[in-house]
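J.: Kindly return the folded structure for what I paste below:
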Amino acid sequence: MADTPQDEAAKARIIKHMNADHADSLFYYLQHFCKLSSRNAHGATLSSISLSSMTLKTTDGKTHTIPLNPPMKSWSEARTRSVEMDREARSALDISSIRITEYEPPRKPVQVVLFAILTLTWLACIFQSFIVPGSWLYKVAEFFPGGGAETFLWMIRKMTWGFIGLHIVESFLLDRIRLRKHGVVRGTAVWWKWIGSCLIEGFACFQRIDATIERRTKEAEKAKH
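T.: You can find the predicted model right below:
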């Protein structure tokens, strides 16, 4: 049976709504129901829908059809069905309903000071070969308490690889157990900001993102009442 004008209008509304407001759900649908990687699923759009299936198109031009079992009886079921699919996909992928959508920079004085100290530590590790007698960097390092420039250089040489390795591991863990779980797609601008920040400040980044998650969880709970 051919679709009626009312059917076509309903499908158009659903497609427009899903693409405009639920791109994250489409992303998770493809990962769970079609077993696509997050990279291949990112940026997908809903191209068509029927009572028995939906078809999504990925950025590489490929289409992926997800059967709706059981088929919907009418278009009025679309919202409920999409919510159920989203819940199933998130549960299977271990994705929280609390989403991180932006980067939270250090704001409190102690956070800013720590970020500055660790940034300087990174710079010292990277440019330690330029801290030589007679250079302005060496003269600045002479103010280091407990032995001046030579003590400073000895300490930097001893800690460089451990410092870098620790912060790389912390950034890996941030991606795996925080960012992915809370909807931050790898490679996006928000992801790079959090990862870059974690590379610099390490565990302090976890504390800040956990505070953000806690705040948004409370907001979500409050909205239910």
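J.: hey, let's count contacts and neighbours off CA atoms from now on
T.: OK.
J.: Do a quick rundown of the strands in the chain.
T.: Assigned by DSSP state E, the chain shows strands spanning 45-49, 53-57, 63-67.
J.: For those, give me TSV that also has distance to Asp210.
T.: Below are the strands of the chain laid out as TSV (distance: least, Cα to Cα, whole Å):
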stretch	distance to Asp210
strand 45-49	31
strand 53-57	33
strand 63-67	35
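J.: I'd like to know which of these is closest to Tyr29.
T.: Taking Cα to Cα, strand 63-67 is the member of these nearest to Tyr29, at 8.4 Å.
J.: quick revisit: Val185: which of the strands of the chain is closest?
T.: Here strand 45-49 is closest among these (Cα to Cα), at 15.9 Å.
J.: what angle sits between that closest one and strand 63-67?
T.: Relative orientation of strand 45-49 versus strand 63-67 (axes from the mean of the first three to the mean of the last three Cα atoms, to 10 degrees): 50 degrees.
J.: What are the buried residues along strand 45-49?
T.: 45-47, 49 (16 or more other Cα atoms under 10 Å).
J.: circling back: for the strands of the chain, which one sits closest to Lys222?
T.: Lys222 lies closest, by Cα to Cα, to one member of the strands of the chain: strand 45-49, at 31.7 Å.
J.: next one: that closest one to chain centre, how far?
T.: Centre-to-centre, strand 45-49 and its host chain are 25 Å apart (Cα atoms, centre = their mean, to the nearest Å).
J.: Next, the structure of the following sequence, for comparison with the previous one:
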Amino acid sequence: MSVTRENLNNTFVPPGHPYIKPIIVCGIIMALSSRREVISPGSPLYDYILFRSGTAVKAATWIQNGLFYFLFGAHAMETVMFTRRLSEHGVSVLSLAWFKWVATCFVGGKFVFEHFDRVVGKAA
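T.: As a prediction, the model looks like this:
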């Protein structure tokens, strides 16, 4: 039995419900993990919580660094894997649709995989 693949013809389908909220949350967490100012003196997090203990500042730094490297590393690998799917479904490399899909995947990770599977008819 042959599997038919939906050809997207270089189109981008923006994610909607239920994928848009988790993609936005991933983007916000990625942005916050990349900004040292979030846990620096003068930030609300530091001024109300972290100032009490040097250990809390060290822990927050470890958590922020861990989130940064995990999220950016994992999403970069997912994006590389996602590019193969794009070519299988008729999205040309370096087309505008390709850039939109890749950028969305880098921010949204696994949620974009689920959205893409729904768009191409792989998942119901």
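J.: returning to that earlier point: between the strands of structure 1, which gets nearest to His17 of structure 1?
T.: Closest approach to His17 of structure 1 among these (Cα to Cα): strand 45-49, 9.6 Å.
J.: Check which helices and strands the longest helix along structure 2 is in contact with.
T.: Longest helix in structure 2 by number of residues (criterion: DSSP state H): helix 54-88. Under the contact criterion of 3 or more Cα pairs under 8 Å, 6 or more residues apart in numbering; DSSP states H and E, helix 54-88 of structure 2 touches helix 20-33, helix 96-108.
J.: could you dump the buried residues of strand 45-49 of structure 1 to TSV with distance to Ile168 of structure 1?
T.: Compiled in TSV, these are given as follows (distance: Cα to Cα, whole Å):
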residue	distance to Ile168 of structure 1
Thr45	34
Leu46	37
Ser47	40
Ile49	43
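J.: Determine which two of the residues you listed are furthest apart.
T.: Across the buried residues of strand 45-49 of structure 1 (Cα to Cα), the longest gap, 11.4 Å, separates Thr45 and Ile49.
J.: and of the strands of structure 1, who's closest to Arg180 of structure 1?
T.: strand 45-49 (20.4 Å).
J.: about what we covered before: distance to His89 of structure 2 and mean neighbour count for the helices and strands packed on helix 54-88 of structure 2 - can I get that in JSON lines?
T.: Converted to JSON lines, these look like this (distance: least, Cα to Cα, whole Å; neighbours: other Cα atoms under 10 Å):
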{"stretch": "helix 20-33", "distance to His89 of structure 2": "22", "mean neighbour count": "17"}
{"stretch": "helix 96-108", "distance to His89 of structure 2": "11", "mean neighbour count": "20"}
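J.: could these go into a markdown table alongside distance to Phe68 of structure 2?
T.: Shown next, in a markdown table, are those (distance: least, Cα to Cα, whole Å):
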| stretch | distance to Phe68 of structure 2 |
| --- | --- |
| helix 20-33 | 5 |
| helix 96-108 | 12 |
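J.: Between those, which one is closest to Asn65 of structure 2.
T.: Nearest of the helices and strands packed on helix 54-88 of structure 2 (Cα to Cα): helix 20-33, 7.0 Å.
J.: can you tell me the mean distance of the closest one from structure 1 after alignment?
T.: Its aligned residues in structure 1 lie a mean 1.3 Å from helix 20-33 of structure 2 after superposition (mean Cα distance after the TM-score superposition for structure 1).
J.: What residues in structure 1 pair up with that helix?
T.: Mapped onto structure 1 using TM-score structural alignment, helix 20-33 of structure 2 covers residues 112-125.
J.: Quick check: the residue lying closest to Leu71 of structure 2 once chain neighbours are set aside vs Ile20 of structure 2, distance?
T.: Using Cα to Cα, 6 or more residues apart in numbering and skipping residues adjacent in sequence, the residue nearest Leu71 of structure 2 is Met30, 6.6 Å away. Going from Met30 of structure 2 to Ile20 of structure 2 by Cα to Cα, to the nearest Å gives 15 Å.
J.: picking that back up, just the angle between the longest helix of structure 2 and helix 96-108, please?
T.: Going by the same axes, to 10 degrees, helix 54-88 of structure 2 is angled at 150 degrees with respect to helix 96-108.
J.: Measure how far helix 54-88 of structure 2 is from the centre of its chain, please.
T.: Chain-centre distance of helix 54-88 of structure 2: 9 Å, with Cα atoms, centre = their mean.
J.: Okay, buried residues for it please.
T.: Under the neighbour-count criterion of 16+ other Cα under 10 Å, helix 54-88 of structure 2 has 57, 60-61, 64-65, 67-68, 71-72, 75-76, 78-79, 82-83, 86 buried.
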